[in-house]
Each structure stands twice: as C-alpha cells, then as structure tokens.
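Peer 1: missing the sequence, but the structure's below:
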C-alpha cells in the first residue's frame, strides 16, 4: 500500500474492556458510594462572569467567531430499558458568524424520544437575558426507515450579538439503548472544557475508546460503573474542502457493546468463520452447478476470463433488489405477491431472478468456487463516513459486502475485488470503498486487506459541446452529450434511478446546469433502467445572458459552463487536514463554438500544459472555418494527499483555474 493511500487507514484507538462487574450479564448492582466519574448536568449561570467578559477572539486558535466554554453530557443506559441523555453547552460569541453556535438540533426517533427537560438563554453584554422556551423547538423530519421517522428538534437562540454568552441544555429519554455511539470531543470552535460520562447497561459487554486524541489534553477515567472522558483547551477543527469525514478528522469517544470479551484477533477470526459459514450455506452445490450450465465460457479461457464471464452473465441475468429504480420499487409495492426481502439460498435467487446486494455477492462467491478459484467474502466501510478500524470490535462499522477472488495458491496482491449488482464491470468496486482497508473472511480466520483504487484511465468522461449565438436575443444556445465510464457518474446514476419521474426530470435539469442564467429545454439520461449501462447525459439549452449583440465591435467568451465539472479550489494558504478526493479520473471536453454571422474568431492564446504529481491538464484551441474548436484534457490521479504536499497541490489547481479562465475572442468580419 502506498504512502498516499495510508491516509485512508484509521488510526487504531485505545480500547478498554470494562471490569467483570460491568460485563457479566445479570450481575447484581453493588451499592456504590459516589462514583469518581460522576458529574452533574445543570444550567450555567444567568450572568456573564468577569472571566467570560474578558475573553476575546483569537484567530490563531480558531476562535475568531466564538469559543465553547463547556460541552458536557451524561449518557445513562444502566437499566438496559431506556437511555437518558443529559446535555449542557455554554459558549462565548465573538462575531456575527459565531451565531451559528446557537443553532440547536436534537436528533431522535419520533414517537420514541421524550424531551423531559429543556433550557436555553442568551446573555447579552448589557446583562439582558433572552429565554428560549421548549415550545420554540420545531420538529423537522430527517429520514424514515422501517416505519420509523428520524427527526430533529431545531431552534436558534435569539438576540445573539458579538460579546454574548449562550447557554442551553436538555434531558432526552429514549427506550432501549444504542449498540454504538460516537461522541465528538472537538467541535468547529475551540472547546475550553469537555466532559462526557457513559453509564453502560450492566448486563452487556461494554467497550470504549478514544480516537484521534494524539497531542490533545484528553483523559479517560473509569470506575466499576461508568467512564468519564475529559478534555481541556481543545483546538477547533475547521471545515476544509475535501477533508476526511468528521469521524476521522476530529477527536471523538466511542462507546459500544459487543458479543464477547474476546481479544481482537479471536473476535475477528470468529466473525470470519461465521461469514464463511453463511456464504457457504447460501451457495448450495446443485443450484450453482445448474447456473454454470447457462454461462457461455470462451473456448480455452483461463480462470480470470471464466470469472469475468460468470460475473457478466449474473449481472445481466439477475436484478439487484437493493438498487431498484423508483418505478421498479413502486411496482413491487403494488404487487400483493411481493417476495420476501431475505433469501436463504442461491436457489431462491436463481429462481426469482433477483436478490439483495449481499445475496448477489454470495452467489458470485459460489460461482467463483465452482470455477476453481479461491473466493472470500469481504466487508467494507463507506470511507466518506468512516474508515474500518480493526480495534473497534463490531461488524456494525461495515456498510458493504464484496467478494475477493484469485487463483489457488496466488498471493493476496493478486486478489481481484468485485461487487455483483453494483452495475460496475468485473474488477471494479464503488469508489467510496476503494483506497481503504477492509475485512476479508476465510475458513482459517480473517485478514485485513487494502481495497485498490480504480485506474483513472477507466474513469473517463467525454463531453461533446456545440455552442452558437443568437445576436437578436443576446443568448447562446448549446447542446451537450456526455459519456461517463465506470466510476464517472456512478453516484449520479444511482441517485437518478432512485428518484420518481418528476424528481428525476428536475434533477436532470440541474445536472444540465439549469439556473437563473441557463434555461434547459432538454435533459435526458437514457438507459437508466439498465443497471449495467454507463451513465450518459444529453442536454439542450441556452445561456440567457450572453450579451453578444450585432452592434458590438468585439466579444470575448469563456468556454467553461455546466458541461465541465468544477475543479477543486483551495483558497486557504494553510491546511490542517489531509486532502481526500473521490476517485482518480480523466475528463475530456470537445467543444465547438460557432461564430455568429458578421463575426470571425480573433484568436485565443493556448495556455501551457500543467504537469504535477497529482494530475495533468492540457487545453488546445484552434480556429476553424466555423469558429473555434477546443479540447480540454484534465486528469486527476491522486486520491489522498498529505498535508505536507498541500502547497504543490494548491499550485496545480491554481494553474488549472488560470487556464480554464482562457477566453475566446470574436471580431467583426472584414468586408463592406
């Protein structure tokens, strides 16, 4: 694994298994004296203290907008039947932008969460106290799943001005308890004092740990009943473009329950054996053998060619029920004979012609073994949200199932990772999994493997654009046709498939650049119903304010538009977080601009080619009898870039931006 890709590997936290009194199910609760981890959550003072009044902004510490004076909470799950969350936050505001610290959001599940207590107030510099009532909290639905609505209670504390102190808190009660909870220790502003106490359910095996606290004043104290995390003078984590996810860019505490008190290796080996048993049971020999008879293998094909043929056959033969189009999902809901969601064997999948994403991966696992390959189930995490951490002993951190295959006896660097049902070709996996570590299961135990990043030469976007000018209306009509390969357009394609017809049409217009200045008359993405097809986008429209009129003596026109995905812009001269991109890629723009009647090209200077360790850029401009022919080639070859390499990365994109600002000139045609 290269040094760059190591950026996508989570640092291993320190995890501590609590004492036997906490982990033995059914153990009686002793009559403790006051626990050394106990803290009390109460409202702050309703006046600004002299110390708070003396505080001023310190941009060097990230407190130019505000400072969090206290962030403290208690999560009490001790009964096992309910969770009581006690929270208190107090902050000093230094600027108008700092007012966002008074934007409050309390997430919970509708009809399950109960807000038992609330307070919120703003202390103005003149001593005025502005109260916020519980009735001022307004509910907003965030998402719904399996009949549950996930909502947030939102409000903004009133009257916040520079120099104010805000204070709010609440007690939220919910039934049961969460199997895993991550609590951020760092915030978008510096934190003067952080305290978080966890009181786990005594009847389950509880574990906890700290992540990304290196160099910070963070300590952990525990007793027989609970654990207390304390932090002091914690720096802010500023939002930076293309930074790692929150879980990997700021200090946090992780609290979770697990099945046993096994050591890490034993835990993961056991999970590997369970996964292998599940996959093997799923792929019965007879239905797999019958499926093999339907696959046409090229004569004299080697193992990898046969595996590719089996993968291609299954991709076009079987539907992925996890990734239905909105129309397919609606048809299933209307069908009284809807099939059950969970299949138990390969025979069910083959008979129905469809299965979930995991079902399809397990099926390919069986096909690969029948062809004589070594095949392994693989569990992976979505790296846009978090990274797989072997020190976190829970399979809940995984979001995706894959299959790894190789010839018997080959080393692991010959492994080929596939995701049947993703619509991607053999040997490709979704970009949000690639570049990070994953969990591979074998009969002998587990292995931690690195998922390879896709080759940029496969992730190609080719866009053909034709632009003309209507001098009477001052507009510039255009047509675009974009062909995207492999990872290019994968996310957009999946999103479009999941939208209903009206929403899809609107989203397509957005993809074509619909805005106040651009009017889109046609927006199409053909073959969305084919899960294995590449993503194609066809657009027709007009830029409404080109301001090119007959009475002008000359005109300059920028070739950039919605047909070019904006390249990253890094405006800050410094950087604290590593840079993480989605995937390496190549974008090829082929643009023809037609000169309007009475005008001819006045010429344009081709900028120099830009070369760097992170990519390449070239812009070719030529004058044609009709106007201009422009070709733009942009290659991004990096996935993750270390902070130490930020300056040359920033310089690369600055040079790209300067080249993209090249304009095409027109002048009046010679003649009477």
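Peer 2: Looks like it arrived, so ask away. All figures in this text were calculated on a predicted structure; none of them were measured in a lab.
Peer 1: For the rest of this, base every contact and every neighbour count on C-alpha atoms.
Peer 2: OK.
Peer 1: got the contact list for residue 71?
Peer 2: When contacts are counted by C-alpha atoms under 8 Å, 6 or more residues apart in numbering, residue 71 is found next to 87, 88, 89, 90, 191, 193, 194, 195.
Peer 1: Is it located within a strand, as I assumed?
Peer 2: Yes. Under DSSP: H, G, I helix; E, B strand; the rest coil, residue 71 falls within a strand.
Peer 1: just checking, next helix/strand downstream of the longest helix seen in the chain?
Peer 2: Looking across the chain with DSSP state H, the single longest helix is helix 264-282. Proceeding N to C from helix 264-282, the next assigned helix or strand is helix 285-292, under DSSP states H and E.
Peer 1: now for that following helix, which elements pack on it?
Peer 2: helix 346-352, helix 357-370 (3 or more C-alpha pairs under 8 Å, 6 or more residues apart in numbering; DSSP states H and E).
Peer 1: Residue 542 should be in a helix, yeah?
Peer 2: No. Counting by three-state DSSP, residue 542 is not part of a helix but strand.
Peer 1: Pull up the gap between the closest residue to it other than its chain neighbours and residue 599, please.
Peer 2: In this structure, residue 542 finds its nearest non-sequential neighbour in residue 477, 4.0 Å apart by C-alpha to C-alpha, 6 or more residues apart in numbering. Distance check for residue 477 against residue 599: by C-alpha to C-alpha, to the nearest Å, it reads 17 Å.
Peer 1: Give me the subset of the contacts of residue 71 lying in strands.
Peer 2: Of those, the ones assigned to strands by DSSP state E are 87, 88, 89, 90, 191, 193, 194, 195.
Peer 1: let's bring in a second model and compare:
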C-alpha cells in the first residue's frame, strides 16, 4: 500500500488512504527538540556502548535531514549527522564521502561544516574543525563525483558531526530516506516539503518491532518521518540487497496539478509506467534509431536461419564493440547513436542500443526493467520506477525467453545474468508487458573436482587437481580470475588448510562458453603430526572449508543466486610405511525438505583411499526464519567434511 502527499497552494490535499489519516491522529507527541550543531549533551559525552546493539563499533546519535525548495523550485536537501566512536575499529567512520551528480550541474554540495569533539585527560573539551582546505572533490565517472574529507584526531570516545546542503535541479532527484544503516541509529528524522501543485507517493518499509512517527502539517505541504533506536544491519554471507531489510521510506512523483485545474498523473499504475517510459526521449524514443552498423553486417545476420544464432551474433557484437562506462540507470545518458559512435556508454545506452539491433535483426524483443540483487527487491503492487536500476533486453523465441545484458559481466546468451536470478522484472510493452519472475533451475553453480595425491612417510600430502567449473561456477570464477589472480588462488584453493601451497596453475577453455572452465594445478600440504599419528584432512576444494554462517542472529534471507552442485573425487595413495588407524565413516546428511544434502563415501583398496563428496541444493533461497536450521546443518556438514584420516607407522 502506498500513500499520496500533495500540496496545492495553501491547503493540503486529503490523503488517499484513510488508515494513514487515523495513524496521524493517534501519533505520539511532536519530535524531541534536538541539540544545536556542535552542542554536545552530557549523556552523549558518557556514552560508551550502544544499549540496543552492543556489538557496534560506533553509533549514529542523530541523522536528520530535510527536503525543501527555493523560489526556482530547485530541491534543497540539508543533512546533519552526529555519531560517536565506541571501539577502535570504528575509527574508519571518520572518513566521509558524499556522492552527487555533477553532470550538467544537476546537483551541487555546499555549506559543509564538520568537527571532532574529544575530551582531554584533564577533562577539557578539545574541538577540532575540518578546514575547508581539507575538503576536496573527486570525479568518480562522467556523471558522479564525491565530496571527501577526513575528521582529525578520531579515536575511541570521539564524537564527530557534519552537515551539508545539496542543491538539485528538481524534485525528480529526491532520494529515498534510510532510517537504518550498518551502524545502530539512535534518532533518525526526515522532513519533506512538497512543492505547490505537486503530489508525491510514498511507502514505508519497516519491521513491526520498530515504531515510526509520521506527522503532517496542514497547509504547509510538510510531512515528517521519525524512528529511534534501530540496531545496525551488518553484512552476512549470501545476503540479499541490504536495501531489502533496512528501515526506509521511498518517494515518487505521482502527479501535477496545472494552472487551470486538472491533475496529470505520473506512473501510478504499471500501464502508466509503460506509457511514460515509451514516450520518454531517453528511453522509448531511443528504440527506433537507425544504428550505422553497416548494411552488409545486418544482411548477414538476417540471413542466419536459427533465431538464436541471430540473437547471439547481435549480443556478441554489442558486448565486444561498445564498452560500459560504469554509469547505471534505465535510460540513456548520451543517446544510443552517440554510444555507438564513441563505442562507450552507460548501461542504459548500451542495452537500449542492443534492443535496437535485435529489432533490426528481426527478433521479438522488449525492454526489461530489472532490479539487480544488490539493488533490492521489486514489489509488484507498487508502480515505483525507482525499484529498478537497469534495463536489459528480453527476447522471445518461440516458447523460450532470454535475458541479455551487454553492459554487465559477460554472460552467454543462453543464461540469465547471475545478478537478476530470483528477482522480479518489468517487461515494458503495452500488450505483452508486465511483471515477470526471473528464475533458473536448469543451470547451476556446478564444480567437479578430481584429485590424485600421494602421502609420504612423514604424512605430507602432494598431488594434482583438476577442477571443472561449469555454468554459473564458470562465470563466477572467470570474473574472479580477471579481477584479482592472487585473491582468486586464496579464495578458491589455499583457504582450505594452513600451509597449503599450489603451483603450475593453468586455466583452460577461457574462450569457450560451452565448455567448463578447467583449472589444473599441483598442490602440497605439510604433515600434521600428533605423537605417533599422522592426520590427513580430505576436505579439499569442496566449496565448504568452514561454516559460513556464524552469526547468532540474522534478519536477512540466504540467497545463493542459483542451485549448487559440488562433487569431489579423490584418490589418495599411502606409503608402505603407514597404515590406517581410523577412517571417517560413510555418511549421508539431508535437510528435512531435501533442500540441502551431503554424501560422503570412502573406500580402501590395498594402499589407496578412494573418497567421494557430493554437496547439492534443490533450492537457492532460504528465508530468515529458516536461518537457524541452515546454520546448524552447515555446522554439522563442515564438521563431517573436516573429519580426518588417522595414520600410524606400521
């Protein structure tokens, strides 16, 4: 359910939802008076731990902002933040970076003030202001810049506070307000003043245990939101987008009342979203451009008989020919023709260009608005365009549907981009459009590990490994390899045991999408000795070095993105001087709903140990309510997999 707030001259338009009116009538008293900027209270000085989040290394005492307008109807956003450092690792919060859109002077940040408050050993207040010379601007890309500064003398017990003003060209650059962050927040307040004749829709995302205060001032167009004492939300393994769990309020322009009466509605239904987008010069009007790729190339592609080959040819052309400049968004920033000419553009430029050429090749294709998993979930009940962060191409060939992204990490045309699996998307088309769910059950994160190793007389292990990473495992490992080769070795190989070393690493099939990524290498593990016994851990390169779920409390889903399939086959040869004292037992462990399973089989043939591990999942998403079950299962699974073979001299 969403609500509409509006301002028409000097009186407020009635809220669409009567529930909200009742909520306003029964709200608690007006917001607490706040201390002035630079005025530190006695309670803040003595604060040493956050009572509602005792693990926190810092706490936000106050996060207050307001959005208003000037006579030119620019959006004037002012913000003030005060926080206290509680532990030494919290010192990192003393480095501030505030992003804004510098392109075409859309936004500008000014009126920056900041200081550090400490108390000397003799009890005297020590206040150090951040000089203007220490505040600088850094360009991130063609569209985004940052204002950056560092607080001086930040230490445990420091209170740091800053404020600034952002001036934007219009209210279309109004951002959502987040009451919560990775740090606990004691007091978060946001006030929106709606311009005359404008209507804004908003919706609040929050957990039931956190009360929210919403107040509206009659006749002023002002609405206030406030929350208090919210624990921090820290990163967890396989977590959905942080945005999905943070307490926040979203805004979207929903209407405008003209001078002579009558209200123009903006995107209050999905049909209106389609209509607005298809008539927009940076979106729909970019879909019928004549891209100068050459008549010869177009005719060659059109002559390809299987439609899939045509689609793949167009996708590969755009992916290789036009680079992504790092700027996101669902619309173009410079236009598809300019992106082709410059061979570079935003994600909107690149993928709308892709759609143009797919249409030119005679394929049925539509724009697909997506929200990548890191951006947050889409709620189909709310036609909010800000729910999406990217446009992709949606191709229909018979009964098959394909999702193509030429502005992201390379993904073969027959696979859904990993970033949007298990998400909802919006097909932009009047007749065949609507919300769809992107799921993948056929393609998996699939690894097959084959190991042949020898144990010497001292218990040291040396061997050769061949790992075949297929489907999404192939894509993920190729990207990790391209990003950082040393970190790649650490993440996938050497993390399993202390002292494990590898050399002669070779990767095969890097250019062949239809083949698994093959990794071959030699490895060695030093002996683990306990008295007369040699201990050998057979858990090698399985993907489960240890239990990834260690938090006692988790409020977020577990989302692997896709199904998992990991098989490890080992042949371990023993020296004549050693005999097996004890051997882990064969075991099969499975979740009650069969969603996760582990199988371990061991067999001894003469002087050889044969080992087989199989780990598989039948679903890729587990809710926060299931976390304890998954955590316990992985704990037992890690314990079983790390059980050791015990050897002894004959």
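Peer 2: In hand now; what should we look at? Small disclaimer: the values here were computed from a predicted structure and weren't measured.
Peer 1: The residue nearest to residue 542 of the first structure matches what in the second structure?
Peer 2: Aligning on TM-score structural alignment places residue 477 of the first structure opposite residue 462 in the second structure.
Peer 1: Surely its match is in a strand?
Peer 2: Yes. Counting by three-state DSSP, residue 462 of the second structure is part of a strand.
Peer 1: does residue 320 of the first structure really touch residue 358, like I thought?
Peer 2: No. At 9.3 Å, residue 320 of the first structure and residue 358 do not qualify as touching, with contact defined as C-alpha atoms under 8 Å.
Peer 1: re the thing from before, of the helices and strands packed on helix 285-292 of the first structure, which approaches residue 169 of the first structure most closely?
Peer 2: helix 357-370 (42.2 Å; C-alpha to C-alpha).
Peer 1: The closest one - contacts with which helices or strands?
Peer 2: Here helix 357-370 of the first structure touches helix 264-282, helix 285-292, helix 303-317, helix 346-352, strand 374-380, strand 400-406, going by 3+ C-alpha pairs under 8 Å, 6+ apart.
Peer 1: To residue 462 of the first structure, which of those lies closest?
Peer 2: Once those are compared by C-alpha to C-alpha, helix 303-317 is nearest, at 24.5 Å.
Peer 1: re earlier: for burial, what's the neighbour tally of the match of residue 477 of the first structure?
Peer 2: 20 (other C-alpha atoms under 10 Å).
Peer 1: Can you classify the most centrally placed residue in the second structure as helix, strand or coil?
Peer 2: In the second structure, the centroid-proximal residue (C-alpha atoms, centre = their mean) is residue 374; its distance is 2.0 Å. Under three-state DSSP, residue 374 of the second structure falls in the coil class.
Peer 1: what sits against the alignment partner in the first structure of it?
Peer 2: Counting by TM-score structural alignment, residue 374 of the second structure corresponds to residue 384 in the first structure. Residue 384 of the first structure makes contacts with 244, 245, 432, as judged by C-alpha under 8 Å, 6+ apart.
Peer 1: now residue 602 of the first structure
Peer 2: So residue 602 of the first structure contacts 664, 665, 666, 667 (C-alpha under 8 Å, 6+ apart).
Peer 1: re the thing from before, with distance to residue 329 of the first structure and neighbour count added, can I get the contacts of residue 71 of the first structure in CSV?
Peer 2: What follows is the contacts of residue 71 of the first structure, written out as CSV (distance: C-alpha to C-alpha, whole Å; neighbours: other C-alpha atoms under 10 Å):
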residue, distance to residue 329 of the first structure, neighbour count
87, 41, 20
88, 43, 23
89, 44, 24
90, 47, 25
191, 47, 24
193, 49, 18
194, 46, 22
195, 46, 20
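Peer 1: and of those residues, the nearest to residue 611 of the first structure?
Peer 2: Distance to residue 611 of the first structure across those (C-alpha to C-alpha) is lowest for residue 191, with 41.9 Å.
Peer 1: All the helices of the first structure, residue numbers only.
Peer 2: So, for the first structure - with DSSP H - the helices run 20-23, 50-54, 246-249, 264-282, 285-292, 303-317, 326-333, 346-352, 357-370, 490-498, 501-511, 646-660.
Peer 1: now, of those helices, which is deepest in the fold?
Peer 2: The highest average neighbour count among these, using mean count of other C-alpha atoms under 10 Å, belongs to helix 357-370 at a mean of 25.
Peer 1: And for that one, what's in contact with it?
Peer 2: Contact with helix 357-370 of the first structure is made by 279-280, 282-284, 288-289, 292, 307, 310-311, 314, 320-323, 343, 346, 349, 374-377, 401-403, 405, 419-422, as judged by C-alpha under 8 Å, 6+ apart.
Peer 1: Buried ones only from the contacts of residue 384 of the first structure, please, as a PyMOL command.
Peer 2: If you want just the buried ones from the contacts of residue 384 of the first structure in PyMOL, going by 16 or more other C-alpha atoms under 10 Å, the selection is:
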select buried, resi 244+432
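Peer 1: Now render the contacts of residue 602 of the first structure as CSV, adding neighbour count.
Peer 2: Output for those, formatted as CSV (neighbours: other C-alpha atoms under 10 Å):
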residue, neighbour count
664, 21
665, 20
666, 24
667, 17
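Peer 1: which of the residues you listed lies closest to residue 590 of the first structure?
Peer 2: Distances from residue 590 of the first structure to these, taken by C-alpha to C-alpha, are shortest for residue 664, at 14.6 Å.
Peer 1: Residue 560 is in contact with the closest one, correct?
Peer 2: No. Applying C-alpha under 8 Å, one finds residue 664 of the first structure not in contact with residue 560, separated by 10.7 Å.
Peer 1: Dump the helices of the first structure into JSON lines; add distance to residue 396 of the first structure as well.
Peer 2: Listed next are the helices of the first structure as JSON lines, based on distance: least, C-alpha to C-alpha, whole Å:
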{"stretch": "helix 20-23", "distance to residue 396 of the first structure": "20"}
{"stretch": "helix 50-54", "distance to residue 396 of the first structure": "42"}
{"stretch": "helix 246-249", "distance to residue 396 of the first structure": "15"}
{"stretch": "helix 264-282", "distance to residue 396 of the first structure": "12"}
{"stretch": "helix 285-292", "distance to residue 396 of the first structure": "30"}
{"stretch": "helix 303-317", "distance to residue 396 of the first structure": "28"}
{"stretch": "helix 326-333", "distance to residue 396 of the first structure": "26"}
{"stretch": "helix 346-352", "distance to residue 396 of the first structure": "25"}
{"stretch": "helix 357-370", "distance to residue 396 of the first structure": "15"}
{"stretch": "helix 490-498", "distance to residue 396 of the first structure": "23"}
{"stretch": "helix 501-511", "distance to residue 396 of the first structure": "32"}
{"stretch": "helix 646-660", "distance to residue 396 of the first structure": "34"}
